[in-house]
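> Fold the following and give me the result.
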Amino acid sequence: MKTTAVKDGDEYVLNGAKMWITNGTVDGVETGDAYLVEASVYARTGKGSRDVSLFLVEKGMKGFSLGQKIEDKCGMRASMTAELVFQDCRVPASNLVGEEGKATLCMMRNLEIERVALAAMSLGIARRCVEEMNRYAKERHAFGAQLNSFGQIQRFLAESFAEYQAGRSYVYQVARNLKLDSVGNGLDADGVKLYCGQMGKNVADRAIQVMGGYGYVGEYNVERLWRDAKLLEIGGGTNEAHHKNIVRDLSRQVGAAGSSVAWQLI
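Sure thing, here's the model as predicted:
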C-alpha cells in the first residue's frame, strides 16, 4: 500500500493511486460518486504497516481523478474496472471513517465478507453450468443415442453436480455462521473461496467440453461463464494467498485445547 494521507489542519492530503477498482467508472470518463468500504480509499497515515485509515472520497474533490479504464478483460465485462488517482487530493477531516490508524480491522473484516460473497458468486456460475450441460446432454444425440448415455459425459455431469452441492453446503455453512461485525473468520473465508473458486471454473470447463464446439461460442453461455469464473481464482485474494493464509491459521491452532480446525462449525 503506497497511498499516503497527511493531516494538514482540518483536512487530509491524499497522494497515490488505486488499481483494479470495481465500479471505478461507469462511463469511462468520470469517477463514481463516492468510494467507501469495498471501494474505499485506505491510505497510510503513519509509518507502521498496520497504521491504516479509511476515508470517504467523493466525486469532484480537487485532486481526485480517473486514471486508466481497464479494457478487454477476459471476463466480468459488465463490471467496470478502473484506476483512481489522488494527487494532492484534499479530504475534509470529517470524511475520516472511524479513528485514524484503526482501519486495518475494518479492511480485513470486509475482505472476509467479500471472499464469502465471491464464493457464492462462483456457486451460481457452477449451478448455471450444470443446468446448461444437463439440458444439452439430454437434447443432443450422437451415434444414435442421447449424449448423456455415454460414460464420459455422465462423469462430467455427475462430478460437477456433486462438487456444486459440496460447495453449496460450505457456502451456506460459512455464511450462516459469519458475524458481520466480527473479525477473525479468515480460515473459513479463505477456505470457502478457495474451494468454490476452483470448483466453479472446473465445472464451467466441463460444460464447455460436454458441448464441444457449441460450448466454445457465446450462444450457449458457458464460455462466458468460464471466463467469469477465472477471475474468482484471482480477485479477492489469489488461490496462492488462500493456501498461505489457511496454513498460517491452522498452524496457530496447533496445541490449542480441543479440536483445532474449522469443522467445529458443523
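
> use CA for all of it now, contacts and neighbours both
Will do.

> All the helices of the chain, residue numbers only.
Using DSSP state H, the helices of the chain run over 104-139, 151-177, 186-211, 222-231, 239-252.

> so which of the ones you listed is the most packed in?
helix 186-211 (a mean of 25; mean count of other C-alpha atoms under 10 Å).

> need the helices of the chain in a markdown table with distance to residue 2, can you?
Compiled in a markdown table, those are given as follows (distance: least, C-alpha to C-alpha, whole Å):
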| stretch | distance to residue 2 |
| --- | --- |
| helix 104-139 | 15 |
| helix 151-177 | 33 |
| helix 186-211 | 24 |
| helix 222-231 | 24 |
| helix 239-252 | 20 |
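
> Relative to residue 107, how far out is the residue nearest to the spatial centre of the chain?
In the chain, the centroid-proximal residue (C-alpha atoms, centre = their mean) is residue 236; its distance is 3.7 Å. From residue 236 across to residue 107, the span is 12 Å (C-alpha to C-alpha, to the nearest Å).

> Nearest residue to residue 65 in space, ignoring adjacent ones along the chain?
residue 85 (5.3 Å; C-alpha to C-alpha, 6 or more residues apart in numbering).

> Do I have it right that the one you found meets residue 21?
No: counting by C-alpha atoms under 8 Å, residue 85 does not reach residue 21; the two are 11.0 Å apart.

> Next one: the residue nearest to residue 65 from residue 94, what distance?
Separation of residue 85 from residue 94 (C-alpha to C-alpha): 21 Å.

> Now show me the structure for the sequence below, then we'll compare the two:
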Amino acid sequence: MSALFTTTEDHDAIREAVRTLAEERIAPHAAEADEREEFPKASYDALVASDFHAPHVPEAYGGAGADALATCIVIEEVARVCASSSLIPAVNKLGSLPLILAASEEVKAKYLPPLARGDAAFSYALSERDAGSDTVSMRCRATPEGDSWVLNGQKSWISNAGISEYYTVLAVTDPDGPRGANISAFVVEKSDAGFSFGAKEKKLGIKGSPTRELLFDNVRIPGDRIVGEPGQGLKIALRTLDHTRITIAAQAVGIAQGALDHALAYVKERKQFGKHIADFQGIQFMLADMAMAVETARQMVYVAAAKSDREDSDLSFFGAAAKCHASDVAMRVTTDAVQLLGGYGYTRDFPLERMMRDAKITQIYEGTNQIQRIVMARQLLRG
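Model (predicted):
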C-alpha cells in the first residue's frame, strides 16, 4: 500500500528556496499590491526568475516538472506572505491543467512552453453570472463554422483576467445535446479579435489579483484549439478541479500559517498587567488551537496532493475535504490572529486584517465549501 505522502529532501529544498524568495522579494510588496489593488508585477518577475511561477509544467514542455506536493509547497509559502501573489502559480496550474490532462500534443506544444518560460500566464474560465455552482447552466456558446468555432457570451470572476495571455474557456457546443455532455473546452488568446474584458471587480480581498469578466463577441477560434473532444469539456473541467482545488487548500494553509506567525511574534513582545501576554493561559490555549488546526489542514493538503500525483480513485473526496477544511481553518485562524493583536490587528499597520480578508475567498472559489460537502457526501454514499 502506498504511503499517504512522503516529503523528500527536494521538497524541503523547495520550501527553503521559496520561503527565502517570498520573504525577501514578495513580502515587501504585499501591502502595496493590496492597497493599490494592482497586480504584483515584482512578485511575478521574482517567481519567473526562480521558476516558481508555474512549477507544475512537465519537463517535456520546458517546465520544472514539479509534482503536486511540490507545487502546493510553493503556493503555501508564497501565500504565507501574500495571497495575491500565490495566485500566480495557482491560477497558472488551474488554467493549463486541462491541456495537460486532455489536449492534443499540438496544443500542448504550442501553449505550455511559453507558460513554462514565463512569457505568458494562463487563466481558467468556467463560471458565469447565472452559472456559478450550477456550471451546466452556462450560456456561453461556441458555434461551429467551417474549420473554426465562433464564441459568444461571457465568463465571470476570472482570476488574473487581463494579465494572462491564454484562457481555457468552457462553452456549450451542442445546445440541444444532453445536459452536461454538450460542453467543450477551448484555448482563447488575449489577442483574439472580439475578445475583451469587463471592469476589475471591487473585492474584499486578494486585491492584487485582478478579477474581471471575459466578454466574447463573435470570437473566431481555430478548430485545432479545442481541448479534448467536443462534448467532453465539463468532464475535463471537473477532473481539473479535483486536482486544483488542492492548490487553494495550500493557499489557505499558507495564509493561516502567516497569520499564526505574526500573532506569535506579537504576543511574545506585547505586555499587559506587567508581563508578556504570551504568558497568559487563555492566550496559550488560543495559540495551541490555531497551530493544531493549521497542522491538521497541512497534513490533509499533502495527503490530497499525493493522491493527485497517483490519480487515486478517492481523489475527489480528499481534494474536496482538504479544500473545505483548510479554508475553514484559514478563516478561523486569521480571525483569531486579529483578535490576539486587539486594536492593532484591526489596522493596516499589521498584515493580519489583510490576511483575514484574503482568507475568505478560499471558502468560495473553485467550488464553495457547501459544494465541497456535496462532493464528499456523494463519494461517501457511493461507497
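
> May I have the TM-score of the superposed chains?
Remark: TM-score between the superposed chains equals 0.87 [TM-score structural alignment, normalised by the length of the first structure]; 243 aligned residues with a C-alpha RMSD of 1.5 Å.

> coming back round to it: so what corresponds to the residue nearest to the centre of the first structure in the second structure?
When the second structure is aligned by TM-score structural alignment, residue 236 of the first structure is paired with residue 366.

> In space, what's closest to that match - neighbours in sequence excluded?
residue 245 is the one closest to residue 366 of the second structure (C-alpha to C-alpha, 6+ apart), at 6.0 Å.

> Tell me the spacing between that neighbour and residue 108 of the second structure.
22 Å.

> same deal with residue 232 of the second structure?
In terms of C-alpha to C-alpha, residue 232 of the second structure sits 17 Å off from residue 108 of the second structure.

> Same drill for those two, tell me which one is more crowded.
Neighbour comparison, residue 232 of the second structure and residue 108: the larger count goes to residue 108, with 20 against 17 (by other C-alpha atoms under 10 Å).

> quick one: the more buried one and residue 101 touch, right?
No: using C-alpha under 8 Å, residue 108 of the second structure is not in contact with residue 101, being 9.8 Å away.

> Pull up the overlap in contacts between these two.
Where contact means C-alpha atoms under 8 Å, 6 or more residues apart in numbering, no residue is in contact with each of residue 108 of the second structure and residue 101.

> counterpart of residue 162 of the first structure in the second structure?
Per TM-score structural alignment, residue 162 of the first structure is aligned with residue 292.

> Same question for residue 56 of the first structure.
Residue 56 of the first structure maps onto residue 187 in the second structure, with residues paired by TM-score structural alignment.

> Run a quick neighbour tally on that match.
For residue 187 of the second structure, the count of nearby residues is 27 (other C-alpha under 10 Å).

> likewise residue 105 of the second structure?
Neighbour number of residue 105 of the second structure under other C-alpha under 10 Å is 10.

> returning to that earlier point: name all residues that make contact with the residue nearest to residue 65 of the first structure.
15-18, 63-67.

> Could you do residue 93 of the first structure as well?
Taking C-alpha under 8 Å, 6+ apart as the test, what residue 93 of the first structure contacts is 10-12.

> switch to 6 Å and redo it
Counting by C-alpha atoms under 6 Å, 6 or more residues apart in numbering, residue 93 of the first structure touches 10-11.

> For it, what is the corresponding residue in the second structure?
Aligned partner of residue 93 of the first structure by TM-score structural alignment: residue 223.

> and what of residue 209 of the first structure?
Under TM-score structural alignment, residue 209 of the first structure pairs with residue 339 in the second structure.

> Please determine how far the residue lying closest to its match once chain neighbours are set aside is located from residue 334 of the second structure.
Closest residue in space to residue 339 of the second structure, ignoring its immediate chain neighbours: residue 345 at 6.6 Å, by C-alpha to C-alpha, 6+ apart. Taking C-alpha to C-alpha as the measure, residue 345 of the second structure and residue 334 of the second structure are separated by 10 Å.
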